[in-house]
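**Student:** return atomic coordinates for the entry below.
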Amino acid sequence: MIVMIAAVAENNALGKNNELVWHLPNDFKRFKTLTSGHYIIMGRKTFESFPKPLPNRTHIVISRQEEYQPEGCIIVDSIEKALDICPRNETTYIIGGGEIYNLGLPFTDKIEITRVHNSFEADAFFPEIDLEEWEIIESVFNTKDEKHLYDYTYQTFSRK
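**Tutor:** The predicted structure follows:
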């Protein structure tokens, strides 16, 4: 199963200058829980936004730079090649950024969104989720608190 996972603002913003524009510790915990032990597919800029590779995950990085070879990663030049490397009988996560989400959407079976209830200035955006093709199968609202400046909702979408 191919699953996209992202934290997305009301205006579909993902981030600006290769950084998230909000801080939601519970979302980081959920991301870690869901993706640990799995293959994760991302673009080069998303990979470079991490201080180091994420533990207990197989990193597949999509890059057009032929000489790009960070340690401990599998480098490919297309979403199709990235998906071909992943085991068919396991869940694979597409983790961003905006361009990779657009490329991966046709191959995706499920989308895990943390919808941040605010709009932000951004330079990377998640693709529009077409409700003719997708249905929400789970939705859990979370209220802002001392560690979370914004209300947010975990939404799980399944392809119809």
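**Student:** C-alpha from now on. contacts and neighbour counts both.
**Tutor:** Fine.
**Student:** which parts of this structure are helices?
**Tutor:** 25-35, 44-48, 79-85, 98-104 (DSSP state H).
**Student:** before we compare anything, build this one as well:
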Amino acid sequence: MITIVAMTPSRVIGYRNAIPWRLPEDLRWFKQTTLGHPVLMGRKTFESLGKPLRGRANLVVSRTFSFDGVEMIPSLARFEPGRYEREVFVIGGAEIYRALLARCRQLLVTHIKAEYPGDAFFPAYEHLFRPTEEICDAGEFRIVRYERVEKMPQAEKCRK
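**Tutor:** All right, here's what the predicted structure looks like:
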């Protein structure tokens, strides 16, 4: 799985169940990157969108919610991303990011350079991922790819 997120320097990802900034170029990049892939989100994120994202299988985590054109995921503990033909993108919100971050192999982060008010935050990730590529720097924001840091087993550290 790949997590895709836009955040401020203080890790704000949302405010009052909406995105507090408007960056059309980043939205185009998000669409281009996720098109044709399953996108996994929480119910609140789906409700903030108002409808399924076109050209993508929309997977919504909820035990009770249902919506036409959306696959419901009743439990993250039993969610199997490998059953989909293409890589699953985790697109939010904060609770979903927190629950799945350790299961993702890659992060695609839009680092917004300005601060915005917020009440939803992205969790700490630096201990799990390292930057591997700056995809673009668009002035107001930059997009960076992060790969999972593979920890060496203790026994391997002692071998010569």
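**Student:** now the TM-score, please.
**Tutor:** The TM-score (TM-score structural alignment, normalised by the length of structure 1) is 0.86; 148 aligned residues with a C-alpha RMSD of 1.5 Å.
**Student:** thinking again about what came up before, what's the closest of the helices of structure 1 to Pro70 of structure 1?
**Tutor:** Nearest of the helices of structure 1 to Pro70 of structure 1, taken as C-alpha to C-alpha: helix 44-48 at 9.4 Å.
**Student:** what's the offset of that closest one from the middle of its chain?
**Tutor:** Distance of helix 44-48 of structure 1 from the chain centroid (C-alpha atoms, centre = their mean, to the nearest Å) equals 12 Å.
**Student:** which neighbouring elements make contact with that helix?
**Tutor:** With contacts taken as 3 or more C-alpha pairs under 8 Å, 6 or more residues apart in numbering; DSSP states H and E, helix 44-48 of structure 1 sits against strand 58-62.
**Student:** which bit of structure 2 covers the strand it packs on?
**Tutor:** Counting by TM-score structural alignment, strand 58-62 of structure 1 falls onto residues 57-61 of structure 2.
**Student:** circling back: Throw the helices of structure 1 into CSV and include distance to Ser158 of structure 1 and mean neighbour count, thanks.
**Tutor:** Listed next are the helices of structure 1 as CSV, based on distance: least, C-alpha to C-alpha, whole Å; neighbours: other C-alpha atoms under 10 Å:
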stretch, distance to Ser158 of structure 1, mean neighbour count
helix 25-35, 16, 14
helix 44-48, 24, 18
helix 79-85, 19, 16
helix 98-104, 15, 19
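**Student:** any chance of these in JSON lines, with distance to Glu138 of structure 1 too?
**Tutor:** Shown next, in JSON lines, are the helices of structure 1 (distance: least, C-alpha to C-alpha, whole Å):
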{"stretch": "helix 25-35", "distance to Glu138 of structure 1": "15"}
{"stretch": "helix 44-48", "distance to Glu138 of structure 1": "27"}
{"stretch": "helix 79-85", "distance to Glu138 of structure 1": "26"}
{"stretch": "helix 98-104", "distance to Glu138 of structure 1": "21"}
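**Student:** out of these, nearest to Glu71 of structure 1?
**Tutor:** Among those, helix 44-48 sits nearest to Glu71 of structure 1 (C-alpha to C-alpha), with 11.7 Å.
**Student:** average offset between the closest one and structure 2?
**Tutor:** Using mean C-alpha distance after the TM-score superposition for structure 1, helix 44-48 of structure 1 ends up 0.4 Å from its aligned counterpart in structure 2, as a mean over the superposed pairs.
**Student:** read off where that helix ends up in structure 2.
**Tutor:** The aligned range for helix 44-48 of structure 1 in structure 2 is 43-47, by TM-score structural alignment.
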